[in-house]
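> Below are the sequence and a predicted model for it; my questions follow.
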Amino acid sequence: MQIPFNKPFLTGKEVKYLQEAVYVYTHISGNGFFTKQCHQFFENNYGFKKTLLTTSCTDALEMSALLMDIQPGDEVIVPSFTFVSTALAYVRQGANIVFADSRVDHPGIDEDEIESLITNRTKAIVVVHYAGVACDMDKIMGIARQYNLFVVEDAAQAIDSYYKGRPIGGIGHFGTFSFHETKNLQCGEGGLLIINDEKYTKRAEIIWEKGTNRAEFFRGEVNKYGWVDVGSSFLPSELNAAFLYAQLEQLEAIQQKRKNIWYAYFNALKILEEKKLVKLPYIPNYAANNAHMFYIVCNNYEERTALIKYLKEKGIMAVFHYLPLHKSSFYSKLYGKETLTKAEKYSDEILRLPFFHDLRPEEVEYITDIIKQFYL
């Protein structure tokens, strides 16, 4: 048996909608019928004030940096245990990144550490809802209000996840989603910017449309459009949007299937946690589970390395991530060495198990049996 780490899921309507974009709507350069359908889906289903499809979550984060007018020397607080895009979007604007450590019970940002990192140069707090599990947004938004800071939710892994019943991505000033092929919903590469403060809506559209007021022109609000601000080519083609819309239509079914897989893993492996052999994902009572991934936390780096090798020998592809950003060569050259013990521990010990829509129950059983063989 050979089980990959990921396999992109297709609903069956992707090709049909791609053909419609090309032959029916005859508009494939972006911001056409399917883009509007995607925007409407997110705004109607989650109550987001304004959404804009982007070519990636990285692009959405870069748009947030422009909207916040990040300048050289500004400080942005970012968790170290995340993908490079979370920090890179602000580094490109000249920001100094101040890294926060992870929680003891979860790889997400340690909310209790944030306030101690704030200086008179701090402009924003960027939080990552790791594995789709919400950070404590009440605490974070309270700190942001006290110090007059922006909050950006990097919700790349958190589509259809909630904090105290509120949709993730809709709480901070800005939120971002990813539709990379490894995510719950995918279009190969894609993203979404969520604008929760209406005073940034108009400028967001301009930045999205290469610094022009083109969107207003096509709505008939101005009689011509031109270059009015900074921006870039952030909007995706209609082909990406058409592909994504086929997935959005099946969101509920996709999520239910993924949750079934997640709980199958959890129930099969909880005996190992009970015996204190591994740790399983922790979900605070204020957070929902969107079943983005399933991971275990091993006891040390050597144990994880041995388990990866053992699984590979049995035809199972399991992976680890991330190298904490504060230990990257790029950051170290600029700021020197820094120690964030919890982020470094997760980097050494987290192991992500195969997780995709078409993973069969017998495959989950096989994977969990092999893991239990390793430990028991």
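Cool, the structure landed.
> make it CA atoms for all contacts and neighbour counts henceforth
Will do.
> Looking at the chain, which strand is longest?
strand 122-128 (DSSP state E).
> helix or strand right after it?
Next helix or strand after strand 122-128 toward the C-terminus (DSSP states H and E): helix 137-147.
> and the angle for that following helix with strand 122-128?
170 degrees (axes from the mean of the first three to the mean of the last three CA atoms, to 10 degrees).
> what comes up buried for the very next helix or strand once past helix 137-147?
Downstream of helix 137-147, the first helix or strand assigned by DSSP H and E is strand 150-154. Neighbour counts over strand 150-154 (16 or more other CA atoms under 10 Å) mark F150, V151, V152, E153, D154 as buried.
> Pick out whichever of those sits closest to V319.
D154 (21.7 Å; CA to CA).
> close enough to count as contact, that closest one and V127?
Yes. D154 lies in contact with V127 (CA atoms under 8 Å); the separation is 5.8 Å.
> where do the strands sit along this protein?
Using DSSP E, strands in the chain cover 50-54, 75-79, 96-100, 122-128, 150-154, 162-163, 166-167, 174-178, 191-195, 295-297, 350-352.
> Out of those, which is closest to P8?
Across the strands of the chain, closest to P8 is strand 174-178 (CA to CA), at 13.9 Å.
> can you give me the offset of that closest one from its chain's centre?
7 Å (CA atoms, centre = their mean, to the nearest Å).
> Please apply the same query to stretch 126-139.
That offset, for stretch 126-139, works out to 10 Å (CA atoms, centre = their mean).
> alright, now check it against this:
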Amino acid sequence: MYSIPFNQPYVTRNEWVYVQDALAQGRLSSNGKYTHKCQQFFESTFGFRKTFLAHSCTQALEMAALLLNLGPEDEVILPSYAYVSTANAFALRGCRLVFADSRPDYPGIDETEIERLISSRTRAIVLVHYGGVACNMDPILDLCKRYNLFLIEDAAAALDGYYLSKEGDARPLGSMGDFATFSFHETKNISCGEGGLLVVNNPSFFQEADWVWNRGTNRSDFDKGNRSSYEWVHLGSAFAPSEIAAAWLWAQLENLAVIQKKRAVVWHWYQTHLKEVLPSFSGQLPVIPTFARQNFNTFYLLMDQRRDREDLIAYLKSKEVLSVFHYRCLHLSPYFRDKYQGKPLVEAEKYQDRLLRLPVFADLDVNRLEKKLLS
């Protein structure tokens, strides 16, 4: 049992109020009052063009792959240091996965490595804004334009994170790709237990995305009174979550600024005081690139050696503080390693072996944490 868990979902106390209101509306299935409120929030707050709530970020990625009609003749470039959902969505369509390395200073995809991986079969680039910190978007957007490629932002942990463009404006993560996906898993800043969002910024896909989200039917036209019935017009599935999940999510979104402020306190405490309370450990503090405005999702240390990470995990456990490492490289996974034919991805493997994540959640009492570490 840990006195300081790795994560603890934040509760605003309005969640049950809205769930009960959803029940009073007489509709607990998908696409009701709270679904609309959440989707309108994302579109008006962050400028996302069209949004669709989903059961998970995994499903949102699968929707994007389906909308692009990707198949075995297509290649998709993506980071190896990423969660398995990032790859699965495209592997399920039969795509050839082309893995890219991470940046030396930060776990996001190395934008300078992408162009050499582009071939005549490349259809899309998928990037991951690791821990809510932006990838270097201007060079990637330029590559997509020059080679006519689609861009998918896997922004699972990046809600309310921003990219500072070369023009000097702050662009919300998820607003720049043809598609973007977000997670509302309990480990994320905003949570409904399990949940996700597909963002469609490319107008060419607005209609098809609606069909896919509605199980492949033109149900939306029927709901608007434009048809006497609805029918099967496209491949699709049951991607939309229930109103219970949407109502819970709405309570969280109403408190986004409060949650972010609380998480920022924890993150900055680590950045300022961690070396004082862990003087014998020599891990590097996280790097936030100058082009990124982070959202305080993740705080990590980059240890000098894998053994150092194991020692620190054990030490923190003795203090009743739970710390965890993160992804295993996808190109080295049991499923894919026999298929991988590229060069060693040195930086990605560095993060696999040496990165350690520390607890960050809105209700974490840093004074209590400090006492635990100094005891």
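Thanks, I have the structure now. Just so we're clear, the structure is a prediction, and the values are computed from it rather than from any experiment.
> on that earlier part again, the buried residues of strand 150-154 of the first structure into TSV, with extra columns for distance to A268 of the first structure?
Formatted as TSV, the buried residues of strand 150-154 of the first structure follow (distance: CA to CA, whole Å):
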residue	distance to A268 of the first structure
F150	41
V151	38
V152	36
E153	32
D154	31
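> ok, the residue positioned nearest the centre of the second structure - contacts?
Residue closest to the average C-alpha location in the second structure (CA atoms, centre = their mean): A156, at 1.0 Å. By CA atoms under 8 Å, 6 or more residues apart in numbering, the residues touching A156 of the second structure are C57, V128, H129, G132, T181, F182, S183, F184.
> which ones are touching whichever residue in the second structure pairs up with R304 of the first structure?
In the second structure, R304 of the first structure lines up with R309, judged by TM-score structural alignment. Counting by CA under 8 Å, 6+ apart, R309 of the second structure makes contact with M303, R354, L355, L356.
> ok so, going back, for the longest strand of the first structure, which helices and strands make contact with it?
strand 75-79, strand 150-154 (3 or more CA pairs under 8 Å, 6 or more residues apart in numbering; DSSP states H and E).
> Superposed on the second structure, what's the mean shift for that strand?
By mean CA distance after the TM-score superposition for the first structure, the fitted strand 122-128 of the first structure averages 0.3 Å away from its aligned residues in the second structure.
> Neighbours of the equivalent of Y322 of the first structure over in the second structure, how many?
Applying TM-score structural alignment, one finds that Y322 of the first structure aligns to Y327 in the second structure. Y327 of the second structure: 16 surrounding residues under other CA atoms under 10 Å.
> V265 of the second structure versus whatever residue of the second structure lines up with L359 of the first structure, what's the distance?
Residue correspondence to the second structure (TM-score structural alignment): L359 of the first structure is matched to L364. As judged by CA to CA, to the nearest Å, L364 of the second structure and V265 of the second structure stand 9 Å apart.
> Please identify the most buried of the strands of the first structure.
strand 174-178 (a mean of 30; mean count of other CA atoms under 10 Å).
> who touches the residue opposite N255 of the second structure in the first structure once aligned in this structure?
By TM-score structural alignment, N255 of the second structure lines up with Q250 in the first structure. Residues near Q250 of the first structure by CA under 8 Å, 6+ apart: T11.
> can you rerun that using 7 Å?
Under the criterion of CA atoms under 7 Å, 6 or more residues apart in numbering, the contact list for Q250 of the first structure is empty.
> T176 of the first structure too?
Here T176 of the first structure is in contact with C57, A60, L61, E153, D154, A155, A156, G169, L192, L193, I194 (CA under 7 Å, 6+ apart).
> Great, nothing more from me.
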